[in-house]
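> what follows is a protein structure lacking sequence information:
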């Protein structure tokens, strides 16, 4: 996944506006628009950096959702003059008030890469090596291990979902809050093969696990309220994929039997 650098300068867009965004996200809003370049791809990793006076550095991270769109400029004077800018919706999984201190400061960033952070516009693509090193530091600094899954959705705190959905991995398996409650009950070991990511990969694997929905989609009515304890089970990505190789999906017990039967051949 490519990574891009979004920018915030309090001299151009006030802290009050930023705090409003943070409040909207905390209230459950899935995405907020941020200035970017026209070519910013969907599903791109983004880091948010503070520019201007005072402490500079990274204070937010997330993923772009959808294509960039043109809208009136964020600066009121520019907008009044008829100017526009490109924005992209961002799903922030971490966004802090930088006035309380950025999480990765400019000195650390310059140690990672001498020029990648001098973005002239919001939405600049980061060099792969710089993005990779920043991701590691960011995860260590913010405790983000296992917090982002490529197939997650972020509904609010209400677990009433729509009718059955014809996708290979259903949406109930991508509900972050439901996943957290499932893992809190059943732990982070795979329910099929017992694989535990932290035991193999160390801290970077802490709390990483997929969840599998036990109820067949054919049994889901018009409205359905997912029960994270009784309807979901933690499974590793490999076993999760194997469960969904059949339609309807294999049961946990069926796949466990296959692992016991053929696992000795590995």
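Okay, I see it. Because the structure is a prediction, the values reported are computed rather than measured.

> could you use CA atoms for every contact and neighbour count after this?
OK.

> whichever strand or helix holds residue 49 packs against which elements?
For residue 49, the element it lies in under DSSP states H and E is strand 45-50. On a contact count with 3 or more CA pairs under 8 Å, 6 or more residues apart in numbering; DSSP states H and E, strand 45-50 meets strand 3-8, strand 57-72.

> now the first one: buried residues?
It stands for strand 3-8. Within strand 3-8, the residues that qualify as buried are 3-8, counting by 16 or more other CA atoms under 10 Å.

> chain center to that strand: distance?
15 Å (CA atoms, centre = their mean, to the nearest Å).

> tilt between the helix or strand just after that strand and strand 3-8?
Sequence-wise, the next helix or strand downstream of strand 3-8 (DSSP H and E) is helix 15-26. Angle of helix 15-26 versus strand 3-8, following axes from the mean of the first three to the mean of the last three CA atoms, to 10 degrees, is 130 degrees.

> what comes into contact with helix 15-26?
31-32, 92, 95-97 (CA atoms under 8 Å, 6 or more residues apart in numbering).

> between those residues, which sits nearest residue 147?
Nearest to residue 147 among the contacts of helix 15-26: residue 92, at 11.4 Å, using CA to CA.

> leaving out chain neighbours, which residue sits closest to that closest one?
residue 62 (4.0 Å; CA to CA, 6 or more residues apart in numbering).

> and the one you found, how many neighbours?
Residue 62: 20 surrounding residues under other CA atoms under 10 Å.

> who touches it in this structure?
45-47, 90-94.

> same thing but 10 Å
Neighbouring residues of residue 62 by CA atoms under 10 Å, 6 or more residues apart in numbering: 3, 31, 43-48, 90-95, 148.

> ok, now how distant is it from residue 232?
26 Å (CA to CA, to the nearest Å).

> assess the claim that residue 63 and residue 95 are in contact.
No. Under the criterion of CA atoms under 10 Å, residue 63 is not in contact with residue 95, lying 11.9 Å apart.

> now do the shared contacts for those two.
What both residue 63 and residue 95 touch, as defined by CA under 10 Å, 6+ apart, is the set residue 47.

> check it against this one:
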């Protein structure tokens, strides 16, 4: 796997260490990076260096960020239900968009139909290999920011 989808629903969890708007503002500097722990659901295997695409869910739905996985998954308490567990990785975000600039789910579905964008209910789903170049091209066109290797 070289790309995965991680999900964020602000209506259910807004526990960023720094307010999201401040992070997105800092991301306007192409050199700025933000590292945080992120759930990959029950996924046991994620390769360091995997692209992590942040899908905004809830009232606003669409692609809102990109980063790279820095660690292999480790188990920890579920972020909203301490009686359950999830697996987590560290993600280094290189881009987090303002919520008003989200790449809408309907555009994602039209341009990258290999991914079931409407059915991403938890983090950790992989992006099919044949969809990665289309996703990268859409991201670059929509944000003006290329993803660097």
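The structure has been received and is ready for your questions. Note that the structure is predicted; figures quoted are calculated from it, not measured.

> now the helices and strands packed on strand 45-50 of structure 1 as JSON lines including distance to residue 241 of structure 1?
Below are these laid out as JSON lines (distance: least, CA to CA, whole Å):
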{"stretch": "strand 3-8", "distance to residue 241 of structure 1": "27"}
{"stretch": "strand 57-72", "distance to residue 241 of structure 1": "24"}
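
> looking at the ones you listed, which is closest to residue 183 of structure 1?
Once those are compared by CA to CA, strand 57-72 is nearest, at 22.5 Å.

> list of residues touching the following helix or strand past that closest one?
Counting by DSSP H and E, the next helix or strand C-terminal to strand 57-72 of structure 1 is helix 76-80. Helix 76-80 of structure 1 is contacted from outside by 13, 71-73, 82-85, using CA under 10 Å, 6+ apart.

> residue 63 and residue 95 of structure 1: which has the busier surroundings?
residue 63 (23 against 19).

> the more buried one matches what in structure 2?
Residue mapping for residue 63 of structure 1 onto structure 2 gives residue 68, with TM-score structural alignment as the criterion.

> which non-adjacent residue is nearest that match?
residue 51 (4.7 Å).

> so who does residue 102 of structure 2 touch?
55-56, 60-65, 96, 142-143.

> one more time with 6 Å, if that's ok
Under the criterion of CA atoms under 6 Å, 6 or more residues apart in numbering, the neighbours of residue 102 of structure 2 are 62-64.

> can I get these in TSV including distance to residue 110 of structure 2 and neighbour count?
Formatted as TSV, the contacts of residue 102 of structure 2 follow (distance: CA to CA, whole Å; neighbours: other CA atoms under 10 Å):
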residue	distance to residue 110 of structure 2	neighbour count
62	12	24
63	13	27
64	17	26
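
> pull out the buried members of the contacts of residue 62 of structure 1.
So, by 16+ other CA under 10 Å, the buried ones in the contacts of residue 62 of structure 1 are 3, 31, 43-48, 90-95.

> among these, find me the one that's closest to residue 197 of structure 1.
residue 93 (21.6 Å).

> reduced to three states, what does that closest one come out as?
strand (DSSP: H, G, I helix; E, B strand; the rest coil).

> separation between it and residue 1 of structure 1?
16 Å.

> check residue 137 of structure 1 too.
17 Å.

> neighbour count: the two, which is higher?
residue 137 (15 against 8).

> apart from its chain neighbours, what residue comes closest to that one?
residue 104 (7.7 Å).

> okay, now the one you found: neighbour count?
Neighbours around residue 104 of structure 1, by other CA under 10 Å: 19.

> spatially central residue for structure 2, please.
The centre of structure 2 sits closest to residue 54, judged by CA atoms, centre = their mean, with a distance of 1.7 Å.

> aligned to that one, what sits in structure 1?
Residue 54 of structure 2 maps onto residue 48 in structure 1, by TM-score structural alignment.

> these two touch, right, that match and residue 57?
No. At 8.2 Å, residue 48 of structure 1 and residue 57 do not qualify as touching, with contact defined as CA atoms under 6 Å.

> which neighbours do these two have in common?
Going by CA under 6 Å, 6+ apart, no residue sits against residue 48 of structure 1 while also sitting against residue 57.

> any idea how far residue 98 of structure 2 is from the alignment partner in structure 2 of residue 20 of structure 1?
Counting by TM-score structural alignment, residue 20 of structure 1 lines up with residue 18 in structure 2. Note on residue 18 of structure 2: its distance to residue 98 of structure 2, by CA to CA, is 14 Å.

> please say which of those two ends up with more neighbours.
residue 98 (17 against 10).

> what's the closest non-adjacent residue to that one?
residue 24 (5.8 Å).

> ok, the closest residue in space to residue 50 of structure 2 that isn't next to it in sequence - how many residues close by?
Spatial nearest neighbour of residue 50 of structure 2, excluding adjacent residues (CA to CA, 6+ apart): residue 2 at 4.8 Å. For residue 2 of structure 2, the neighbour count with other CA under 10 Å is 17.
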